[in-house]
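Visitor: Okay, structure incoming, though there's no sequence with it:
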């Protein structure tokens, strides 16, 4: 009978180090560092974020967001959380839909993005039913059962612990409420995948350099998309934290997918 070997101190430290690491694009970084590194990316791109969104997607991001809004079921009097809401594209629409008896909370972990979003919405004259909160998706600072609808558009892939964030969203959602996750996903054809890779890793960083004077941030954004869970995996993650009747709808050949789940 062989004697069981105890791990050496070096092995234990290596194992501990692996456990406490996560991905930042294609790199491995300390888990506790990722949030600040993502914050630096979005602080860098905040001022040019809307312009780059239009250029990167050739304006199609507006159609993806319109589809999300159409699937939201938001109506007058609802309380809506637009999480990782950035410059407020969804919040602006929801503000008009919920009316004076409703409320929209635009939340983002990044203060620079939140500032751009607040200034943009105020310039549109949207002030009465909007609230701005700097918040970490993994630890949402709201009571249980607060919101009728939660949306997170192009933000979940930047969260360090996605399972923890989804559980936090489930907690603050009212029974009968729904979550919508709009995010880049896995293209459904090999040809589209090749074309998308060529665009993402060669053209996108060059566009970032020309428009935002920042190629590295857009290189990270392309890498973060590839590291994000695919459609079925994300659906399973939503199921695991309690969401029911989960589903997803592929947009633009699966380059983007809208996931939906309900709390009952």
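Guide: Right, received. Where do you want to start? Keep in mind that this is a model prediction, so the values were computed, not measured.
Visitor: From now on I want contacts and neighbour counts done on CA atoms only, so please keep to that.
Guide: Fine.
Visitor: Assign a three-state SS to the residue nearest to residue 154 when sequence neighbours are not counted, would you?
Guide: Sequence neighbours aside, residue 183 is the residue nearest to residue 154 in space, at 4.7 Å (criterion: CA to CA, 6 or more residues apart in numbering). Secondary structure for residue 183, judged by DSSP: H, G, I helix; E, B strand; the rest coil, is strand.
Visitor: likewise residue 75?
Guide: Residue 75 is classified as coil under three-state DSSP.
Visitor: and the comparison structure, right after this:
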């Protein structure tokens, strides 16, 4: 199945940015699940003194979830889509939140890191080289730093695959078609089916050198479809590990 990648995907998100927040608001639990995954980072003291990277921030829904979970953290939010970032910047943010137009592979410790935590929502399914991005994330984190990945990653159950396809063809793709973004929402459907199952992505995290990997489901209709993956950068991880 053909998927959008790299610049083609960024352009599709640019075009969809005008209606993205409105369409995601139709998904029951979308923002609550992001909040739950951000809280699962368990950042101490409301994030005071910590620097957190929001990798693939889109229009800022994940950034807002981080702010609710860690209201005192300094947050750097990056995304490959200029259109999505423009939408994010129309919203009100505290001074400690900064947005950057970068692809995941371009983020380096030279930017502002190292980071105490990384939050990546709906990112890894969309990158060409997830192992390369995981290596980048591992290098960006301080030793013992925390990672939370919030992602469409199916349980492996045929029932969950069937439910996902039914929801996409019954609701998501028709809604995206009405907004003029059919290609992007067909990509969403196909990319979830093509991506790692939850056990496979957890194994990918372990293989990338992360420790304490855990997989936690979300609630509601997306149980078995969306998961939070939690992990830590191993103590003593070299800063130049790739």
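Guide: Looks like it arrived, so ask away. Fair warning: this is a prediction, and the values are worked out from it, not measured in the lab.
Visitor: neighbours around the aligned partner of the residue nearest to residue 154 of structure 1 in structure 2, how many?
Guide: Using TM-score structural alignment, the partner of residue 183 of structure 1 in structure 2 is residue 151. By other CA atoms under 10 Å, 23 other residues sit near residue 151 of structure 2.
Visitor: try the one 3 residues further on
Guide: Neighbours of residue 154 of structure 2 under the rule other CA under 10 Å: 27.
Visitor: Just list the residues touching the closest residue to it other than its chain neighbours, thanks.
Guide: Nearest residue to residue 154 of structure 2 in three dimensions, chain neighbours excluded: residue 225, at 4.4 Å (CA to CA, 6+ apart). Taking CA atoms under 8 Å, 6 or more residues apart in numbering, we find residue 225 of structure 2 in contact with 152, 153, 154, 155, 160, 164.
Visitor: if we can go back for a sec, from what I see, the match of residue 183 of structure 1 and residue 126 are in contact.
Guide: No. Using CA atoms under 8 Å, residue 151 of structure 2 makes no contact with residue 126, being 10.2 Å away.
Visitor: how much space is there between residue 55 of structure 1 and residue 81 of structure 1?
Guide: For residue 55 of structure 1, the distance to residue 81 of structure 1 equals 27 Å [CA to CA, to the nearest Å].
Visitor: what's the answer for residue 229 of structure 1, then?
Guide: Computed with CA to CA, the distance linking residue 229 of structure 1 and residue 81 of structure 1 is 23 Å.
Visitor: of these two, who's got more company?
Guide: residue 81 (28 against 19).
Visitor: Which helix or strand contains the equivalent of the more buried one over in structure 2?
Guide: Aligned against structure 2 by TM-score structural alignment, residue 81 of structure 1 finds its counterpart in residue 53. Following DSSP states H and E, one finds residue 53 of structure 2 within strand 51-55.
Visitor: following that strand, which helix or strand shows up next?
Guide: Downstream of strand 51-55 of structure 2 (by DSSP H and E), the next one is helix 61-69.
Visitor: hang on, the earlier thing: comparing the strand holding residue 53 of structure 2 with structure 1, how large is the average distance?
Guide: For strand 51-55 of structure 2, the mean deviation from structure 1 after alignment is 0.5 Å (mean CA distance after the TM-score superposition for structure 1).
Visitor: ok, residues contacting that strand?
Guide: Strand 51-55 of structure 2 is contacted from outside by 62-63, 73-79, 104, 113, 115-121, 123, using CA under 8 Å, 6+ apart.
Visitor: so it versus helix 61-69, what angle?
Guide: 150 degrees (axes from the mean of the first three to the mean of the last three CA atoms, to 10 degrees).
Visitor: all helices of the stretch 51-200 of structure 1, in order?
Guide: Along the stretch 51-200 of structure 1, counting by DSSP state H, counting those that start in this stretch, helices occupy 61-70, 89-98, 111-123, 162-172, 190-198.
Visitor: right, and these - which one's nearest residue 11 of structure 1?
Guide: Nearest of the helices of the stretch 51-200 of structure 1 to residue 11 of structure 1, taken as CA to CA: helix 162-172 at 27.7 Å.
Visitor: once aligned to structure 2, how far is the closest one on average?
Guide: When structure 2 is overlaid, helix 162-172 of structure 1 sits 0.4 Å from its aligned residues on average, using mean CA distance after the TM-score superposition for structure 1.
Visitor: just the strands in the stretch 151-264 of structure 1 please.
Guide: Taking DSSP state E, counting those that start in this stretch as the criterion, the stretch 151-264 of structure 1 contains strands spanning 173-184, 244-251, 256-262.
Visitor: For the longest one, name the packing helices and strands.
Guide: Secondary structure elements in contact with strand 173-184 of structure 1, counted by 3 or more CA pairs under 8 Å, 6 or more residues apart in numbering; DSSP states H and E, are helix 61-70, strand 147-153, strand 256-262.
Visitor: what span of structure 2 lines up against the longest one?
Guide: Correspondence between helix 61-70 of structure 1 and structure 2 is established over residues 30-39, with TM-score structural alignment as the criterion.
Visitor: Pull out the buried positions in the matching stretch.
Guide: For stretch 30-39 of structure 2, burial by neighbour count (16 or more other CA atoms under 10 Å) applies to 31, 33, 34, 35, 36, 37, 38, 39.
Visitor: which residues sit in contact with the residue lying closest to the fourth one once chain neighbours are set aside?
Guide: In space, not counting the residues next to it along the chain, residue 35 of structure 2 is nearest to residue 65; the distance is 4.7 Å by CA to CA, 6+ apart. Contacts for residue 65 of structure 2 (CA under 8 Å, 6+ apart) come out as 31, 34, 35, 38.
Visitor: Apply 7 Å and report the result again.
Guide: By CA atoms under 7 Å, 6 or more residues apart in numbering, residue 65 of structure 2 lies in contact with 34, 35, 38.
Visitor: Next: residue 216 of structure 1.
Guide: Contact partners of residue 216 of structure 1, counting by CA under 7 Å, 6+ apart, are residue 205.
Visitor: Tell me the residue in structure 2 aligned with it.
Guide: Matched to structure 2 by TM-score structural alignment, residue 216 of structure 1 sits across from residue 183.
Visitor: which non-adjacent residue is nearest the residue most central in space within structure 2?
Guide: The centre of structure 2 sits closest to residue 121, judged by CA atoms, centre = their mean, with a distance of 1.5 Å. Excluding the flanking residues, the one nearest residue 121 of structure 2 by CA to CA, 6+ apart is residue 150, at 4.5 Å.
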